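In: here is my input, please return the structure:
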Amino acid sequence: MASQQASQSLELLSQRQIDQFHKNGFLCIPGFFNQEETTTLLNRSRQLLHDFDIRSHPLTKFSTGTRENSKHVGDEYFLNSGDKIRFFLEEDAVDSRGTLILPKEKSVNKIGHALHVLDPAFNAATMQNDRIKSLCKDLKFHHNPSVLQSMVICKQQSIGGEVPEHNDSPEIFQYTDPPSALGFWIPLEECTKENGALSFSPGSHLNRNITKRFVRLPAGGTGFEALTPSEGVSGNAEETIPPYELVPCSPGDLVLIHGSVLHKSGRNTSTRTRFAYTFHMIESPPDAVYDEKNWLQPTAEMPFTKLFE
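Out: Take a look at the predicted model:
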């Protein structure tokens, strides 16, 4: 109760910022996290990489599907990671024989997906953060938000893979009816064009026609499922995608990402990593229905965590 009362006293977004978010589908808030907070999360990310035991790891790679014959990871290690902290490797970190060719700290693509619940540092930055709660109240994007997944994206130097254009909902990961996904993306290191800063197509959330969804497949694993015209989420009759805008960021900035806006990031061609912490919120039932085909499903041990409880 005290935390909620404290958050009600903060006003973090101006009306101009709120209008900009709804117009463009994204908003960068400089310096949302201070240097100490950002350094804490970066150091914790590095500690997790140092401590994780590669000997018991199935060498599961995270594929963005940009290469021929490349499939998104769909095994049990991935599908059962919603209530755990697990490690997913860069495509170029494992050779054709399944052998790790780089040190483990330089091989991980991302760490996920329940950092916001299971790790004290990330829990404090997410679920116990009064400024996050105040921002959500200012934005009024959700009535009763739940946090459903959290990740550290490592974007390793020289091998950090490209992420092609996508949106987070309804096309890719977090489909609800009605669509309600909202992303929070916090760079823990400087993000530039060379090391894979995000790019957005401003306003694409307003006119994007959705024809497919990323789902759990009946036969196992994951893949894309075509939508019928009645199921699809449509924008304008004649779809036009605005040009992409690169959004360089500094450590501690916060980027809000509308679930339907198109965004992407390039390959990391630099000699520096691009660590970022990201988590996603959705509207809680009964205001939105979380689809049973989504790859990430709540468990009895860890239902989706409501922000205001």
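In: CA atoms for contacts and neighbours, from now on please.
Out: Will do.
In: which residue packs closest to Met127, ignoring adjacent ones?
Out: Spatial nearest neighbour of Met127, excluding adjacent residues (C-alpha to C-alpha, 6 or more residues apart in numbering): Leu307 at 6.0 Å.
In: what residues are up against the one you found?
Out: Met127, Lys133, Asn144, Pro145, Ser146, Val147 (C-alpha atoms under 8 Å, 6 or more residues apart in numbering).
In: quick one: secondary structure of the closest residue to the second one other than its chain neighbours?
Out: Counting by C-alpha to C-alpha, 6+ apart, Ser7 is the residue found nearest to Lys133 once chain neighbours are left out, at 6.1 Å. With DSSP: H, G, I helix; E, B strand; the rest coil as the basis, the three-state label of Ser7 is helix.
In: what about Ser7, neighbour count?
Out: Around Ser7 there are 19 other residues, counting by other C-alpha atoms under 10 Å.
In: any idea how far it lies from Gly82?
Out: 28 Å (C-alpha to C-alpha, to the nearest Å).
In: residues in contact with the spatially closest residue to Thr299 that is not a sequence neighbour?
Out: Leaving out its chain neighbours, the residue that sits closest to Thr299 by C-alpha to C-alpha, 6+ apart is Asp83, at 7.4 Å. Residues near Asp83 by C-alpha under 8 Å, 6+ apart: His113, Ala114, Pro298, Thr299, Glu301, Met302.
In: would you do the same for the sequence below? I want to compare the two.
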Amino acid sequence: MSDIDLATYERDGFLVLERFVSSQDCDALQARAAELVAAFDPGPARTIFSARDQGHARDRYFQESGEAIRFFFEEEAADRPTGLALNKIGHALHDLDPVFDRVSRQPCLAALAAALGLTQPLLLQSMYLFKQPRIGAEVGWHQDATYLYTRPSTVTGFWMALDDADRNNGCLLALAGAHRGPLRERFHRVGSDLITSRLDATPWPDAEPVALEVPRGSLVVLHGLLPHASAANRSDRPRHAYALHLIDGQAVYDADNWLQRPDHPLRGFN
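Out: Sure thing, here's the model as predicted:
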């Protein structure tokens, strides 16, 4: 991390690091995800993950996925085979699977977290994102701190491109500099329910979104307050990615966060 990199991150709220993830690690994550999918029997019940209506939030299978490896389907999957129907795998791959653990805890990622100012980095959440050809759903504008809330806000996203990502297959979109605005919403627990509460009605900035078109092996760093999104994938190409979210252990992680780990305490890079 050069001084220019840090200045860019502070200015824009995101940072693109090309060729950060080796082709061998990209291959390993994709192969391991394929193995997990092949061994997965969905049975008659399929939990659909929808960023549009949050219907999955009512499903216990999702609510308890913070310390498990769970499989979530696309809304438009219909009768597709499982390997072409999944939206994502989450949310504790980095702790429960040896391949994801190895890639997630590399020294280069630890050094990056330290350079970004995370004093006690803890690996909180991981997701293997499929963005399937033709049916990969749109993800609307959101801030990661909505879902992974600390006081002060410390959540940081490491998004790794396992395929080339461009406008045609649903690359990330970002509102550069908008991380300096307030947190708009919180997705959290109220009793046994997961709800979204409005914190601030400030609209998203009226700015042209930046399309983060990146080659395979790129790592995109996302500030927890940065509004970002991705378009639907209507192309014939997949857009696989691996997303890892970190928080600083010196911050307060509220007990009403949706993601809880009662049986698996959070770990850092060691």
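In: follow-up on the earlier one: adding secondary structure, distance to Ala237 of the first structure and neighbour count, write the contacts of Leu307 of the first structure out as JSON lines.
Out: Output for the contacts of Leu307 of the first structure, formatted as JSON lines (DSSP: H, G, I helix; E, B strand; the rest coil; distance: C-alpha to C-alpha, whole Å; neighbours: other C-alpha atoms under 10 Å):
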{"residue": "Met127", "secondary structure": "coil", "distance to Ala237 of the first structure": "40", "neighbour count": "19"}
{"residue": "Lys133", "secondary structure": "helix", "distance to Ala237 of the first structure": "37", "neighbour count": "22"}
{"residue": "Asn144", "secondary structure": "coil", "distance to Ala237 of the first structure": "32", "neighbour count": "20"}
{"residue": "Pro145", "secondary structure": "strand", "distance to Ala237 of the first structure": "31", "neighbour count": "26"}
{"residue": "Ser146", "secondary structure": "strand", "distance to Ala237 of the first structure": "33", "neighbour count": "22"}
{"residue": "Val147", "secondary structure": "strand", "distance to Ala237 of the first structure": "33", "neighbour count": "24"}
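In: quick check: the farthest pair among those residues?
Out: Farthest apart among the contacts of Leu307 of the first structure by C-alpha to C-alpha are Met127 and Asn144. That separation is 13.4 Å.
In: can you tell me the closest non-neighbouring residue to whichever residue in the first structure pairs up with Arg237 of the second structure?
Out: Aligned by TM-score structural alignment, Arg237 of the second structure pairs with Arg272 of the first structure. Nearest residue to Arg272 of the first structure in three dimensions, chain neighbours excluded: Gln157, at 5.0 Å (C-alpha to C-alpha, 6+ apart).
In: what do we get in the second structure for that neighbour?
Out: In the second structure, the residue paired with Gln157 of the first structure is Pro133, using TM-score structural alignment.
In: its match contacts His240, correct?
Out: No. Using C-alpha atoms under 8 Å, Pro133 of the second structure is not in contact with His240, being 10.1 Å away.
In: looking at the two, which is more packed in?
Out: Using other C-alpha under 10 Å, the more surrounded residue of Pro133 of the second structure and His240 is His240, with 23 against 19.
In: can you pull the contacts of the more buried one?
Out: Under the criterion of C-alpha under 8 Å, 6+ apart, the neighbours of His240 of the second structure are Tyr128, Leu129, Phe130, Lys131, Gln132, Ala161, Leu162, Asp163.
In: what residues are up against Ala115 of the second structure?
Out: If you count contacts by C-alpha under 8 Å, 6+ apart, Ala115 of the second structure has them with Met1.
In: helix/strand/coil for the equivalent of it over in the first structure?
Out: Aligning on TM-score structural alignment places Ala115 of the second structure opposite Asp138 in the first structure. Put simply, Asp138 of the first structure is helix when judged by three-state DSSP.
In: and Asp138 of the first structure, how far from Gly220 of the first structure?
Out: Taking C-alpha to C-alpha, one finds Asp138 of the first structure at 41 Å from Gly220 of the first structure.
In: what's the counterpart of Pro58 of the first structure in the second structure?
Out: Per TM-score structural alignment, Pro58 of the first structure is aligned with Ala45.
In: what sits against that match?
Out: With C-alpha under 8 Å, 6+ apart, Ala45 of the second structure has no contacts at all.
In: what ranges does the stretch 101-250 of the first structure have for its strands?
Out: 108-113, 145-153, 163-166, 176-177, 182-187, 198-200, 212-216, 222-226, 245-247 (DSSP state E, counting those that start in this stretch).
In: turn these into a markdown table, columns for distance to Ser265 of the first structure.
Out: Listed next are these as a markdown table, based on distance: least, C-alpha to C-alpha, whole Å:
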| stretch | distance to Ser265 of the first structure |
| --- | --- |
| strand 108-113 | 13 |
| strand 145-153 | 12 |
| strand 163-166 | 5 |
| strand 176-177 | 25 |
| strand 182-187 | 13 |
| strand 198-200 | 5 |
| strand 212-216 | 19 |
| strand 222-226 | 21 |
| strand 245-247 | 9 |
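In: so which of those strands comes closest to Pro120 of the first structure?
Out: Closest to Pro120 of the first structure of those is strand 145-153 (C-alpha to C-alpha; 13.1 Å).
In: what is the closest one packed up against?
Out: Counting by 3 or more C-alpha pairs under 8 Å, 6 or more residues apart in numbering; DSSP states H and E, the packing neighbours recorded for strand 145-153 of the first structure are strand 108-113, helix 115-118, strand 276-283, strand 305-306.
In: what's the mean deviation for that strand versus the second structure?
Out: Taking mean C-alpha distance after the TM-score superposition for the first structure, the mean distance separating strand 145-153 of the first structure from the aligned residues in the second structure is 0.5 Å.
In: now that strand: how far from the chain's centre is it?
Out: The chain centre lies 7 Å from the centre of strand 145-153 of the first structure; the measure is C-alpha atoms, centre = their mean, to the nearest Å.
In: give me the contacts around that strand.
Out: With C-alpha under 8 Å, 6+ apart as the test, strand 145-153 of the first structure has contacts from 45, 82, 109-116, 274-284, 304-308.
In: quick one: map Thr150 of the second structure onto the first structure.
Out: With TM-score structural alignment defining the correspondence, Thr150 of the second structure maps onto Thr176 in the first structure.
In: circling back: surely the match of Pro58 of the first structure is in a strand?
Out: No. Judged by three-state DSSP, Ala45 of the second structure forms no part of a strand; its state is coil.
In: in ChimeraX, select just the buried ones from the contacts of His240 of the second structure.
Out: To isolate the buried members of the contacts of His240 of the second structure in ChimeraX, using 16 or more other C-alpha atoms under 10 Å:
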select :128,129,130,131,132,161,162,163
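In: JSON lines for the contacts of His240 of the second structure, including distance to Asp27 of the second structure?
Out: Formatted as JSON lines, the contacts of His240 of the second structure follow (distance: C-alpha to C-alpha, whole Å):
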{"residue": "Tyr128", "distance to Asp27 of the second structure": "13"}
{"residue": "Leu129", "distance to Asp27 of the second structure": "15"}
{"residue": "Phe130", "distance to Asp27 of the second structure": "14"}
{"residue": "Lys131", "distance to Asp27 of the second structure": "17"}
{"residue": "Gln132", "distance to Asp27 of the second structure": "17"}
{"residue": "Ala161", "distance to Asp27 of the second structure": "11"}
{"residue": "Leu162", "distance to Asp27 of the second structure": "8"}
{"residue": "Asp163", "distance to Asp27 of the second structure": "10"}
